[in-house]
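> Here is a sequence with its predicted model. Questions after.
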Amino acid sequence: MILAIDFGTSNLKAALINKDGIFFNYYTQEVQSEIDRDICQISSNIYLDFTTNYINSIDASKVEAIILSSNGPSFIPLLSDIKIRNNSFSCKSGKTRLWMDKRGSKYSKRVSEFYHKYIDGSFFLPAILNIKENEKDLYNKTIKFLTIDGFVNFALTKKAYTVNNADGLKDYYWNEDSLNHFNLDKSKFTDFIKCGEIIGNVDKEVADKLNLKKDVKVIAGGSDFYFSIIGSKVNRENILVDINGTSEGLNLCSSKPLIDNRFLCYEHPLDNLYNISGVLSNSGVALNWLRKILNIEDLDFEEVYELSKKAKKNSLIFLPYLNGERAPIWNPNATATLFNLTVDSSKEDIANAVIEGTIFAFKSVLEILESYDYKIDEIHVTTAKKESDYYHQLKSDITNRTFVVYNTKSAELLGLSLLAYTSLKQYPDLKTAIEKLSLNKKVFIPNKSKQEYFIRKYELFNSVYEQTNKLMSKSF
């Protein structure tokens, strides 16, 4: 079977998955990052520990191949070789710089000018330039800058690569010209490997210590969003995948590319198609903030939704930009706003406004795509812990779109397994692998009677953003 592991921002997941897409030994672990103003980081050892702990907990003889994905753009400054001792890895490394870290923002302009396109400060070059200029000791001690999946792949195989999921994404990484231009030490950067290629077998000593077979292959995975697309049964154009976790990604499969710097556009996992991507930074962040600020952290997300259902109809508006924003406004200085708050506003009203605000932000991305005459037949959803039937129906009502939710423990892990089986020649191509997959689904259709109310609130949402945007970067 395939051992698939996804290193998400707030959840790590692993499972053994057979060719029919059936999960065995599914396991998930929540992790908490350190967030302080512009800093967002986490201990890098958690990824190595999660991997070895999981392998040690299963019958490792069943593993045929291993494939990993991770959140991004996140990276790890590796400070030493990775050793296997007993049945666990050890090394020296800096903390993982997660994609929400803003310390590279002041270098975004320089990198954007070099590439003649907007490169957000969360991407690799701006973030690493910040380390070079402001954390010189860490930069000098770093032997390799690795993505999270690249870090664990290196531990398993002793081969250091960065997985590039599509040629159209190459400007968001690095190349020889950019490393020369910014005077970065090329020895600290890896070569690239294509998604789906076999990196190599698990290192012999690692296999011995973890009771893996000697011929277990490690296959290049890469960015987690890529596998959410595959695992959401996208087998043709005009399907949009809503990948909702700590952040939220909208990924439209299309036969025509989009040239608009507010979006990323690159090759789709399926041949001869494009993936048009808009990424929202705050969908999950806002709900976690809501629980904290209302002192209801003891409530699970379903209970939070029950709370919001009790809200009265009102004009309370929430701009969800708690951590800046990526698509479509690409403003790291964007801030959240709670507008029309009165003495009569209840915690139920606030909860409802926050939930609606994240969906209005989602709708704003949809509208831009529609302005380019892109057709969206339906929206496939990758489920997250914070979602429920109520949330999906509300999203359908606000956006006036049909949502399809497939029943799977993890679209990322499922997508990883499908690519791995295709790489091992057990499927002729990825499209065949996706189409052979049988999953139950729920369909959510918009309630037309609610359209007028949500249209008015959405117009107010946009007006609040337009009026407050110029004030967002002001600080004391």
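That came through fine.
> hey, let's count contacts and neighbours off CA atoms from now on
Fine.
> ranges for the helices of the stretch 251-400 of the chain?
With DSSP state H, counting those that start in this stretch applied, the stretch 251-400 of the chain shows helices at 283-293, 301-309, 347-371, 389-399, listed in chain order.
> what does the following helix or strand past the last one contact?
Read it as helix 389-399. Where DSSP states H and E defines the elements, the next helix or strand beyond helix 389-399 is strand 403-406. Taking CA atoms under 8 Å, 6 or more residues apart in numbering as the criterion, the residues outside strand 403-406 that touch it are 232, 378-383, 392, 396, 439-445.
> try this one side by side with the last:
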Amino acid sequence: MILAVDIGTSSMKGGLITKEGYLFSYHRVRFPLESLKGDFSFSTELWSQGFLEILETLGASKVSVVAISGNGPTMVAANAQGKPLSPALMWNSDLGDSSIHSSSYYLSKINWLRENEPQLYEKSDLFLSCPEILYTQLTGRSVMVAPQEGYIPYIWSDSELERFHFRKSAFPEIVHMGSVVAPVSENAFLKTSLKPGIPVVACGSDFIASLIGSGAMKPGRICDRAGTSEGINYCASAAIGDSRVRELPHAVKGLVNISAILSSTGSLFEWYRQLTGQEKNNYKETMDGVNAVPASQGHPFFFPSMKGENLWEFKKGLFSGLEPGQGKFELGRSVMEAIGFAVRRSLEIFEELDLPVHELRVSGGQAKSPVWNQMKADITGKTMLIPEIEDAELLGCACLAATALGIYNSVSEASEDLVKIKHEIHPRKEFSDIYDIKYRRYRRACESVVSFYRDYPVSE
């Protein structure tokens, strides 16, 4: 079976997946809350420890191929064996050098290291991203992974390494997603119970793996990928050129991934749970409590930020309309509705750009909640497609592994065959009518709140 592993920001997930695309077993490793600061403090040992825990739980004897994806652009300084020499510069860290004018997502982080940690920079043999650390530790071969040729400028080029005077020897070869990195080595730095010779497949970015694993591989298909952050990813046949969305090459050469980035949705919900003392409760208990608050009942509006169209960036937030008698579940519905309104606004932007939206393929932790999926359908007026394997990154890794082994001729073919939609959640008219009114009120209130904070700014 395929051992598929995805390294997230707040946890690490692994699954044994059959070559027919079914999840045989699953395990999740949560990272300690204190490790999630987003600065130069994340312990990369959590990745190797998490991989070993997943392997021990699922069973190494069943594994015939390993496929690993991970968050990015995250950067780690390591020695030649792949042993990290420092904490990780995480993808959501503000640390970087703005003087590096480059399309690369990594070079500004590495230059920050050169300027601020010169001794560490000089003794580093390799600069690697998140899943690439584990490839090196398992096989002894160091690479960086590009989904396809169009992504190479976002990693680095020889000409840029020369222009910024970086040591080329510390920058590994770039390989394509879906290629075999190397077999597991008996002399591997990371000692595991895997049989030497098992192939390790390059999967790279978890964001691209989720597009593959959700089936968002044809123009018009949308993957709503939700974790610590959330990306509404639209598969398009051509670029649009609008600053309100991010455009990158797709996993399929010739297509474009157009996305609206909601940078704080998962972390915002976790903040709400901690704020209301629910961090030790299971998610179903929280969701059931929120669901018991009627959508039509008066409860606060929540504004995560005061930054115009970017109201989903959680900074300088505001609850408005608090009243006696309201409790943690009223606050929870307000927070969830704010996220849902941000998703709806993202879909409106797509439609304003002549990108029609009919349904969303959801993936990630939020996809596992019937309450949240139904609320999102009601707020947006769109159908939610729930895949058989909600953690689309894992199935994306499996698709890449199956293609690397020659089972499929292309990743697109593997995705079309292996992605299975478990059920559909349709908007309920009576709730959609309520949310149409609430959404219009919310949008008007947003304009007033932004205007207020512009005239009476909160101190930095």
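Good, I have the coordinates. Worth saying up front: this structure is predicted, and the values here are computed from it rather than measured.
> Tell me how they score on TM after superposing.
Put the two chains on top of each other and the TM-score (TM-score structural alignment, normalised by the length of structure 2) is 0.88; 455 aligned residues with a CA RMSD of 3.1 Å.
> May I see the helices of the stretch 251-400 of structure 1 arranged in a markdown table, with distance to residue 55 of structure 1 as well?
Converted to a markdown table, the helices of the stretch 251-400 of structure 1 look like this (distance: least, CA to CA, whole Å):
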| stretch | distance to residue 55 of structure 1 |
| --- | --- |
| helix 283-293 | 29 |
| helix 301-309 | 31 |
| helix 347-371 | 37 |
| helix 389-399 | 34 |
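> returning to what we had before: please indicate which of the contacts of strand 403-406 of structure 1 are buried?
In these, burial by neighbour count holds for 232, 379-383, 392, 396, 443-445, counting by 16 or more other CA atoms under 10 Å.
> Mind checking which of the residues you listed land in strands?
Secondary structure from DSSP state E places 379-382, 443-444 of those in strands.
> Include distance to residue 359 of structure 1 when you put these into JSON lines, please.
As requested, these are exported to JSON lines (distance: CA to CA, whole Å):
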{"residue": "379", "distance to residue 359 of structure 1": "14"}
{"residue": "380", "distance to residue 359 of structure 1": "15"}
{"residue": "381", "distance to residue 359 of structure 1": "13"}
{"residue": "382", "distance to residue 359 of structure 1": "15"}
{"residue": "443", "distance to residue 359 of structure 1": "18"}
{"residue": "444", "distance to residue 359 of structure 1": "15"}
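> Tell me how far residue 129 of structure 1 lies from residue 179 of structure 1.
10 Å (CA to CA, to the nearest Å).
> Oh, that last question was meant for residue 227 of structure 1, not what I typed.
Residue 227 of structure 1 sits at a distance of 29 Å from residue 179 of structure 1 (criterion: CA to CA).
> who has more neighbours, these two?
More neighbours sit around residue 227 than around the other of residue 227 of structure 1 and residue 179, counting by other CA atoms under 10 Å; the figures are 27 against 14.
> need the contact list for that one.
If a contact means CA under 8 Å, 6+ apart, then residue 227 of structure 1 has 69, 411-416 as its contacts.
> Show me what it lines up with in structure 2.
With the correspondence set by TM-score structural alignment, residue 227 of structure 1 lines up against residue 209 in structure 2.
> how about residue 408 of structure 2, secondary structure?
Three states are possible here, and by DSSP: H, G, I helix; E, B strand; the rest coil the one that applies to residue 408 of structure 2 is coil.
> Now it: closest residue in space that isn't a chain neighbour?
Once its chain neighbours are removed from consideration, residue 408 of structure 2 has its nearest residue in residue 414; the separation is 5.7 Å (CA to CA, 6 or more residues apart in numbering).
> Now do the counterpart of the one you found in structure 1: how many residues are near it, please.
When the structures are aligned by TM-score structural alignment, the residue of structure 1 matched to residue 414 of structure 2 is residue 433. Residue 433 of structure 1 has 23 neighbours, counted by other CA under 10 Å.
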